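In: sequence below, structure please.
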Amino acid sequence: MKNKFLALITVAMLGSGAASAQSGDCATMAALAYDDAKAKNYDAAYPALMKVKEECPKYSLATYQYLERAIESKIDKAEEGDKAELVEELIEVWETRLELYPGKTEKGKIYTDIAQLKYDNKMGSKDELFKAFDKVWVEDKENFTSPKGLYAYFDLVVEMQDEGDRTLQDVFDMYDRVFAKIETEENAAAENLAPLLKKQEEGGDLTSKEQKQIKYAEINLKNYSNVKAALNAKLGARADCDNLVPLYKKDFESKKSDVSWLKNANARLSAKDCTEDPLFVQVSEALHKLEPSAKSAYSLGQLAEADGNGSKALEYYNEAAELETNKSDKAKIYYRIANNYKDKGSYGQARSFYRKALEAKPSLGSAYLQIANMYAKSANNCGEDAFSKRAVYWLAADYASRAARVDPSIASNANQAAAAYRGRAPQKSDVFQSSKNAGDAISIGCWIGETVRIPNL
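Out: Predicted structure coming up:
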């Protein structure tokens, strides 16, 4: 009995020693592999990292992070015919990382990276590639934020429609899905950016973290803006009135009691301003009768506006804004109301609605630009003397600059406007002669009612 007990202790000690030895071996192998990877010597790091992955798969998340870089480096250098095996290897690394470290790995990002890698390397049929992106959408939509990935998701449906494997309605549905997602991400980026821009404009010192946040938000806004332009270009003539009207007209009689169908037709015809065709009137009235909604009220506002009935149009637009729950669509309605007031010269009312549009959609740079334009036009009426009147242009320039930063799609025009406004504002010699200093506040009167600070010139 005593001998048996001693044998068990010996086995246990040997087992423990083996485990310790294995742990030590893993640490040694990993340290050498990681050193090469940190030095970006990926050719040397790659086989060592693969050995760590195979023999010590659970040693550290760093193994998979460095392997990803090493394999990506090999893919970049590889000939076209040699990439497929490396791509499969990288996918297997991502999948293993997700399996072993789910708490430290975003599922949506991994699935997006896999789908994008296959798409970029043309691995699989269009339907298979579409399903790879669709998996991201279904399983982790919140983290499906890649501008390239969202574009590819839409692009595949368009290409399949060209080949007869999807319908035109499928293309429209996918466009709406992806466009809405992009606008959600744009709004999130703009909301994060707004307080930082305000702090910067007021002369506050930004931390290095805040400066990085501004840079990151502006890059995202630019990328999303580019993707939206690409989506619209890809949709192209498919979404013009010549295609839309026949598409919906042929089904109207059978679908005129189908609220879902009417909403879809109404939204598409309205978005493309196909308002002159009698079909638009039929769809709008049928929808408003069955289920008064933001969309149907907005469409009836468009019709009233087209007929020259401005007051009735504003009545419908206000109804639409109150009913609308989608922030981007609400912003669109408020923006249209604001434009109507601006065209009438009711600048105070217009600004109120532009601001409501910005509350709903902070990335709507055109609203800032319109406010800047109204301020510039009011400069001669909103100051007590020549200096304060010209100071209005500083305020206009600030709004135009903000427009450029939150909406890269209009950055060029907005920056040009800002430069023009600064050219009309007091110059360095004017500030000197006024006995004022940089940072002094200038109160702007009349309907503007804001304060602007003299900039460093």
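In: going forward, measure contacts between C-alpha atoms and count neighbours the same way
Out: Will do.
In: buried residues in stretch 321-329, which are they?
Out: For stretch 321-329, burial by neighbour count (16 or more other C-alpha atoms under 10 Å) applies to 321, 323-324, 327-329.
In: Throw these into a markdown table and include secondary structure, thanks.
Out: Below are these laid out as a markdown table (DSSP: H, G, I helix; E, B strand; the rest coil):
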| residue | secondary structure |
| --- | --- |
| Ala321 | helix |
| Leu323 | helix |
| Glu324 | coil |
| Lys327 | helix |
| Ser328 | helix |
| Asp329 | helix |
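In: what distance separates the helix ranked longest in the chain from the centre of its chain?
Out: The single longest helix within the chain, with elements called by DSSP state H, is helix 2-38. Chain-centre distance of helix 2-38: 50 Å, with C-alpha atoms, centre = their mean, to the nearest Å.
In: show me what secondary structure element comes after that helix.
Out: helix 42-55 (DSSP states H and E).
In: and that next one, what other elements does it pack with?
Out: If you count contacts as 3 or more C-alpha pairs under 8 Å, 6 or more residues apart in numbering; DSSP states H and E, helix 42-55 packs onto helix 2-38, helix 61-77.
In: looking at those, which one is packed in the most?
Out: Stretch with highest mean neighbour count among the helices and strands packed on helix 42-55: helix 61-77 (a mean of 18; mean count of other C-alpha atoms under 10 Å).
In: what is the helix or strand following it packed up against?
Out: For helix 61-77, the following helix or strand on the C-terminal side (DSSP H and E) is helix 83-100. Applying 3+ C-alpha pairs under 8 Å, 6+ apart, one finds that helix 83-100 contacts helix 61-77, helix 107-120.
In: next, the angle helix 83-100 makes with the first one.
Out: With axes from the mean of the first three to the mean of the last three C-alpha atoms, to 10 degrees as the basis, helix 61-77 and helix 83-100 are set at 160 degrees to each other.
In: now the angle from helix 61-77 to helix 42-55?
Out: 140 degrees.
In: contact partners for Val157?
Out: 130, 166, 170-171, 174 (C-alpha atoms under 8 Å, 6 or more residues apart in numbering).
In: list buried residues within those residues.
Out: Neighbour-count burial within the contacts of Val157 applies to 130, 171, 174; the criterion is 16+ other C-alpha under 10 Å.
In: wait, what's in contact with the last one?
Out: If a contact means C-alpha under 8 Å, 6+ apart, then Met174 has 154, 157 as its contacts.
In: show me what counts as buried in the helix or strand harbouring it.
Out: In this assignment (DSSP H and E), Met174 forms part of helix 168-201. For helix 168-201, the neighbour count (16+ other C-alpha under 10 Å) marks 168, 171-172, 174-175, 178-179, 181-191, 193-194, 196-197 as buried.
In: for stretch 299-310, same thing?
Out: 299-305, 310.
In: and what of stretch 86-104?
Out: Of all the residues in stretch 86-104, those buried under the rule 16+ other C-alpha under 10 Å are 87, 90-91, 93-98.
In: got TSV for those, with distance to Leu244 too?
Out: TSV is the format used below for the buried residues of stretch 86-104 (distance: C-alpha to C-alpha, whole Å):
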residue	distance to Leu244
Val87	41
Leu90	43
Ile91	41
Val93	46
Trp94	43
Glu95	43
Thr96	46
Arg97	46
Leu98	44
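In: run this one through as well so I can compare:
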Amino acid sequence: MIAGLSVSSKVAAQGKYGASPEDSVECIMNLSLYGEFYKQWKSSGYKNTSVNDAFGPWRQVFLNCPAARLGTYVDGVKMLTYYIKREKDEELKNAYIDTLMMVYDVRIENFGKEGFVLGRKGVGLYQLRVTDYEKAFEILTKSVELEGDASYPDVMVFLMRGTKKMIDEGKIEEDVIFDNYDLCSKIIEVNIEANKDNERKLSNWQNVRGNIDLIFEPFATCEAIIKIYSPKFQENPEDLKMLKKLTKLLDRKKCTDDQLYFDATVKLYDLDPSPESAYMIGKMLMKNQKYSEAIDYLKEGDKLEDNETRADCFLYIAECYRIQNSYSSARTYALKSAGERPDDGNPYIIIGDMYAASTKNCGSNDLEKKAVYWVAVDKYRQAKRVDPDIADIANDRINSYSIYFPIKDDIFFHGLNEGDEYFVECWINEKTTIRAAKN
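Out: A predicted model of the protein is given here:
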């Protein structure tokens, strides 16, 4: 049934409808014949024996007029897969698989779309003959390289499976799975964002993300990352590509307490100063309570390209200044963080906390000191208004500090009225509304 299909040179040499007028007539006849039987097979739910009648003329079309139509390859894959799954003889099954792989190759020669077709070929090979995992891995790698964000979901999954298999068999180093996981993750996130209004496609891509996370999970521990990369760093600490990959990976997996993270980040900054490496050094110095040094590095975050990272960077600077009691500078950077990420309530929590901590240093009388709690509560309310996820934290602080508002008699004694505007001076310099403590 499949004899002769291995002669790919013959297939490639034909024109659209064969090499001669006689070939063209025969080609058109075989196209019609196999097409009719194929329709019958398809109508039966791919269950009746019409596939056997279709396969012979399909074979002639494939061999003699491979450029006739794209459907030849789509139908051929369907029929060959059908035979492969039902064939008990291993030698014949392998012959079918070899033919299937050739069908993909000839399709590329005649109809292009190499990246897409290689994806189908790689997935098919891995599913049908896992002993060829190394070849399948190469095919899938090239497919993703060519297709990029247009790669199909199952290609991502089988690339990760193939990567793990290659590592398990000692064919590649473990660091390859980190590269491929990062590559696949970026493609998946692009497609999740692009399909957020398409429930079916969105669910599919989310499932793919879950699948590759499961494959990657055994390699994703800090212990595993450090074990893999420590020798690489010791051997070649000036490998810029490796340093960038390592620092991003350790940062993403929150492995920032290890000395390797600090050493690699500092080395990266020495070799290639950038806002990203400065940001990572700043975070490490902050963890080590070296706040002034941390601020110097973190201030380079102004040049970071990503809004989310800039927001985090400014928030870290605000926290460093807060710890040093430099409240005015801390507020400046907290507000810069809020400007980068308007739906984050944390900057306002920090500002509110600094206001509440200023009661002893602001105001010349008891009412002026307690008025500071008004602006503190204003910030907590602003925090939960922009960020409902932080409402519990904000409400706890509101309840804690509202009891320290001036009482009604004190407000009246100072010639003020509830509901009126009030200006809190000191370093705060903000308008607020007069409120009395509730009994």
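In: TM-score of the superposed pair?
Out: Once superposed, chain against chain, the TM-score is 0.58 (TM-score structural alignment, normalised by the length of structure 2); 327 aligned residues with a C-alpha RMSD of 4.5 Å.
In: trace Tyr401 of structure 2 over to structure 1, please.
Out: By TM-score structural alignment, Tyr401 of structure 2 lines up with nothing in structure 1.
In: distance of Tyr401 of structure 2 from Asp378 of structure 2?
Out: Relative to Asp378 of structure 2, Tyr401 of structure 2 is positioned 11 Å away (C-alpha to C-alpha, to the nearest Å).
In: wait, a helix at Leu63 of structure 2?
Out: Yes. Counting by three-state DSSP, Leu63 of structure 2 is located in a helix.
In: hmm, Val11 and it touching each other?
Out: Yes. In this structure Leu63 of structure 2 lies within contact range of Val11 using C-alpha atoms under 8 Å: 4.9 Å.
In: any idea how far Phe413 of structure 2 is from Ile50 of structure 2?
Out: Wrong residue type there; residue 50 of structure 2 is Ser, not Ile. For Ser50 of structure 2, the distance to Phe413 of structure 2 equals 99 Å [C-alpha to C-alpha].
In: more neighbours: those two, which one.
Out: Applying other C-alpha atoms under 10 Å to Ser50 of structure 2 and Phe413 shows that Ser50 carries more neighbours, namely 19 against 10.
In: grab the nearest non-local neighbour of that one.
Out: Trp41 (5.0 Å; C-alpha to C-alpha, 6 or more residues apart in numbering).
In: surely that neighbour and Lys47 touch.
Out: Yes. When contacts are counted by C-alpha under 8 Å, Trp41 of structure 2 is listed as touching Lys47 (6.6 Å).
In: who does the helix or strand where Ala334 of structure 2 lies touch, helix- and strand-wise?
Out: Element membership of Ala334 of structure 2, judged by DSSP H and E, is helix 327-340. Secondary-structure packing of helix 327-340 of structure 2 (3+ C-alpha pairs under 8 Å, 6+ apart): helix 307-323, helix 346-356.
In: please identify the buried residues of stretch 275-288 of structure 1?
Out: Result for stretch 275-288 of structure 1 [16+ other C-alpha under 10 Å]: buried residues 275, 279-281, 283-288.
In: go on, stretch 113-125 of structure 2?
Out: Of all the residues in stretch 113-125 of structure 2, those buried under the rule 16+ other C-alpha under 10 Å are 114-125.
In: which residues touch that stretch?
Out: Contacts to stretch 113-125 of structure 2, defined as C-alpha under 8 Å, 6+ apart, come from residues 97, 101, 104, 107-108, 132-133, 136-137, 139-140, 142-147, 151-152, 154-155, 158.
In: shouldn't Asp134 of structure 1 be in contact with Tyr153?
Out: Yes. With contacts counted by C-alpha under 8 Å, Asp134 of structure 1 reaches Tyr153, the gap being 7.4 Å.
In: of the helices and strands packed on helix 327-340 of structure 2, which is nearest Asn204 of structure 2?
Out: With respect to Asn204 of structure 2, and counting by C-alpha to C-alpha, the nearest of these is helix 307-323 at 26.6 Å.
In: pull out the buried residues from that closest one.
Out: Residues of helix 307-323 of structure 2 classed as buried by neighbour count (16+ other C-alpha under 10 Å): 309-322.
In: nearest to Ala356 of structure 2 among those residues?
Out: Arg322 (12.4 Å).
In: since we're on the closest residue to that closest one other than its chain neighbours, how many residues are nearby?
Out: Spatial nearest neighbour of Arg322 of structure 2, excluding adjacent residues (C-alpha to C-alpha, 6+ apart): Ala330 at 5.5 Å. A total of 26 residues lie near Ala330 of structure 2 under the criterion other C-alpha under 10 Å.
In: show me what contacts Ala330 of structure 2?
Out: Each residue near Ala330 of structure 2 by C-alpha under 8 Å, 6+ apart is listed here: 317-322, 351.
In: again, but for Tyr298 of structure 1
Out: 316-317, 319-320, 333.
In: still contacting in structure 2, which of the residues you listed?
Out: Contacts conserved in structure 2 for the contacts of Tyr298 of structure 1, using both residues aligned by TM-score structural alignment, their matches' C-alpha atoms under 8 Å: 316-317, 319-320.
In: so which of those residues belong to helices?
Out: Mapping those onto helices (DSSP H) picks out 316-317, 319-320.
In: would you list those residues in CSV and tack on distance to Leu235 of structure 1 and neighbour count?
Out: Shown next, in CSV, are those (distance: C-alpha to C-alpha, whole Å; neighbours: other C-alpha atoms under 10 Å):
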residue, distance to Leu235 of structure 1, neighbour count
Tyr316, 30, 23
Tyr317, 28, 26
Glu319, 31, 20
Ala320, 27, 25
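In: of the residues you listed, which is the nearest to Leu262 of structure 1?
Out: Among those, and counting by C-alpha to C-alpha, the member closest to Leu262 of structure 1 is Ala320, at 16.3 Å.
In: next one: the nearest residue to Glu139 of structure 1 once chain neighbours are set aside from Asp140 of structure 1, what distance?
Out: What sits nearest to Glu139 of structure 1 in space, not counting adjacent residues and going by C-alpha to C-alpha, 6+ apart, is Gly108, at 7.3 Å. Remark: distance between Gly108 of structure 1 and Asp140 of structure 1 (C-alpha to C-alpha) = 5 Å.
In: near Asn48 of structure 2, how many other residues are there?
Out: Neighbourhood size, Asn48 of structure 2 [other C-alpha under 10 Å]: 12.
In: tell me the contacts of it?
Out: Contact analysis of Asn48 of structure 2 by C-alpha under 8 Å, 6+ apart lists Trp41.
In: quick one: map Asp36 of structure 1 onto structure 2.
Out: Match for Asp36 of structure 1 (TM-score structural alignment): Gln40.
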